[in-house]
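Asker: this is the structure alone, sequence omitted:
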């Protein structure tokens, strides 16, 4: 091992440990919920109701609580329906054809087909198959079919009570934790593009595009967290006080996603323009940097529950800077880049709470198209199209 390799390995190990610690810290609340829910579900089904082996109750409670990406009520319904399908098919077939490897395979096959036929999602399909397997392998010790279905109802109900009344997660914390990496990746990708454009390095532009495509996954998690938070606030009275602080994330998540998609179009056109050796003025790189700054400022201001005034101003500055590109002269790709900067800025303004109709007006004013059209028009030549906001 070279002397320089040891510090790198140490740094990676430390970073891995810190990342693991952050993941553990983020999962503690859900782990506590699941542990408490499973224990309560078993206690009610076994000690209160008197079921001898109510293993479906804690399973149902854990699955309900593990559905932390929103739509828990729907997932609980799918869970119970899946249990019903699996138990019904398993009991019927095992009664007719007995037990064994091929019987288990047939039971699972039919359970999945039925769950799919009724339009079930992944939770319903998985639970149908797993319930069928449990029935097929443990049928001699589980009692009557309706008792297993009742266990699932108990567990699902306990899970819902735990997540809404006893130990509701803080939806604001969940959303912040999901939004931060998404917005960081977005801002970093734009800054990467700007640096590559200044250097006229097409390979780095393409690398930045890969980063922004990967950010789509983080944004999907962000949107899912917003859905979960909205549901959590609606059903958990203890979290009603967080509604105001959540509004920025809830209202802005979709528009931020639109801005990301417009930015990806922007980056593809930058790559094309460099590949065609088209003139790309430095003001475009400056404008893209300002756009990245706007995303990062929005992240910071959202985290502080502050009015994102700085983010709005930086987005409008990006539009103003991009408009200067027409003074320096741009080709087709450069014109598309300007238009996409305007589109992304409009989305960011809407994400920060600007009225849907007001945002494009602010963008047009920042671009100064009316004055620019009068001062730059030449005889026999139409001004370049600014694109849509």
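Answerer: It's in. What you are looking at is a predicted structure, and each value in this text was computed from that prediction instead of being measured.
Asker: CA atoms for contacts and neighbours, from now on please.
Answerer: Fine.
Asker: where does the residue lying closest to residue 321 once chain neighbours are set aside fall, secondary structure wise?
Answerer: Distance criterion Cα to Cα, 6 or more residues apart in numbering; nearest residue to residue 321, sequence neighbours excluded, is residue 287 at 5.3 Å. Assigned by DSSP states H and E, residue 287 falls within helix 282-303.
Asker: what is that helix packed up against?
Answerer: Helices and strands touching helix 282-303, by 3 or more Cα pairs under 8 Å, 6 or more residues apart in numbering; DSSP states H and E, are helix 171-198, helix 309-323, helix 332-351.
Asker: between helix 309-323 and that helix, find me the angle.
Answerer: Orientation check (axes from the mean of the first three to the mean of the last three Cα atoms, to 10 degrees): helix 282-303 against helix 309-323 gives 170 degrees.
Asker: helix 282-303 vs helix 171-198, what angle?
Answerer: Counting by the same axes, to 10 degrees, helix 282-303 lies at 170 degrees to helix 171-198.
Asker: give me the distance from helix 282-303 to the chain's centre.
Answerer: 21 Å (Cα atoms, centre = their mean, to the nearest Å).
Asker: structure two is appended below for comparative analysis:
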């Protein structure tokens, strides 16, 4: 039997989610009602049509709740689908009459024409539905193409409502940005805790948190596209499009940062379970994760703020915080002395670059903020100036050993396999460790 307390909590959460959804879409619900009733009234009172249900249908479907596509395209698809569908139905009904087989033929023809004209699913559905209804329903007393005109009235009413009485399209993207970046910051705080406590299981949980960011990001990406479409239809939308387009660019850079975070967390979890880093390396890496988390939290405040000056101030603050982190991401400077620890530092560098791009820096300027790595990362690593360009996938371990010492110029020009280099490096490190143990 399920725990009653857990069931109550789940029901309470579900109820809260549903209420929040109603509140979020309340203004758009008013728009849909006004558009549908208005279209019906105009077609009936001004055009003299009897029961112009197609006018209300076109208006309601055009303003339906949508995410991830522009309202302008949706309204056009619905309006054209209704008009063409009704027109095709009227023409074919005149030629073939009414009945089930006529309706079947009309539906098939309408769908084929719709797929030829447009790839949109909504367009196809509207054409097929409206043409079939025209053939199945009794003829309109207002004339052959009266229903097509009703569809035009419904589409125009939808456009008019969106233009004169728009909602602020920035509200939802701002709320989503705050939720996404706060959850993103929590991933780094969890990573810092896992590193500080040297807990592999906690690191895997941090990776799970990073993976759960994807649905949040997808919602942000879809809603900002919808918001830009709403702004284009709005009478005051020009002043809003700039912020929305900037937010869209910030989301694109955030997407890259999230992907790099998953890679970093996966490597960190494996490292904590299989390798013991020094205490200084653990402390420095944990502090870097905390600093990045703080910067991401600041980014969220900057992306969700209503006032322009507040957004600029928060972005400047986040950039300063990330530049400080970028200036420390050098293994020697962080007291990281093992290959495994260095890999975590190196994986953090492109992540910080992505976050700097979220603040508005170009990629080149963001990369310039990173502290240079120098010629060598560790004492065991070969100097980069003696490693030739890789041109072939296979090289013997004996050939690699020669690269770790003095290498003649003619041999340095030969191709080398980096996988073999890693094998030799690890072997030498293990032999050195065994020799130290034997001497003791």
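Answerer: Okay, I see it. Just so it is clear, the structure is predicted and the values come from calculations on it, not from any experiment.
Asker: ok so, going back, quick one: the residue nearest to residue 321 of the first structure from residue 163 of the first structure, how far?
Answerer: 45 Å (Cα to Cα, to the nearest Å).
Asker: quick one: which of the two has more around it?
Answerer: Ranked by neighbour count (other Cα atoms under 10 Å), residue 287 of the first structure and residue 163 place residue 287 first, with 28 against 22.
Asker: give the contact list for that one.
Answerer: Residue 287 of the first structure sits next to 317, 318, 319, 320, 321, 322, 341 when contact means Cα atoms under 8 Å, 6 or more residues apart in numbering.
Asker: what's the match for it in the second structure?
Answerer: Alignment note (TM-score structural alignment): residue 287 of the first structure maps to residue 288 of the second structure.
Asker: ok, now residue 177 of the first structure?
Answerer: Match for residue 177 of the first structure (TM-score structural alignment): residue 175.
Asker: can you give me the neighbour number for its match?
Answerer: Counted with other Cα under 10 Å, residue 175 of the second structure comes out at 15.
Asker: against residue 185 of the first structure, how distant is residue 296 of the first structure?
Answerer: 9 Å.
Asker: next: residue 173 of the first structure.
Answerer: 19 Å.
Asker: give me the more crowded residue out of the two.
Answerer: The neighbour count for residue 173 of the first structure versus residue 185, taken as other Cα under 10 Å, is higher for residue 185 (22 against 15).
Asker: for that one, which non-adjacent residue is closest in space?
Answerer: If you skip the residues right next to it in sequence, residue 185 of the first structure has residue 215 as its closest partner in space, 5.9 Å away by Cα to Cα, 6+ apart.
Asker: now do the one helix or strand residue 205 of the first structure maps to against helix 171-198, angle only.
Answerer: Under the criterion of DSSP H and E, residue 205 of the first structure resides in helix 202-235. Orientation of helix 202-235 of the first structure against helix 171-198 (the same axes, to 10 degrees) gives an angle of 170 degrees.
Asker: and helix 202-235 of the first structure, how far from the second structure on average?
Answerer: Helix 202-235 of the first structure, aligned to the second structure and superposed, deviates on average by 3.3 Å (mean Cα distance after the TM-score superposition for the first structure).
Asker: how far out from the middle of the chain is the helix or strand following that helix?
Answerer: With elements assigned by DSSP H and E, the helix or strand that comes after helix 202-235 of the first structure is helix 243-275. Counting by Cα atoms, centre = their mean, helix 243-275 of the first structure is centred 13 Å from the centre of its parent chain.
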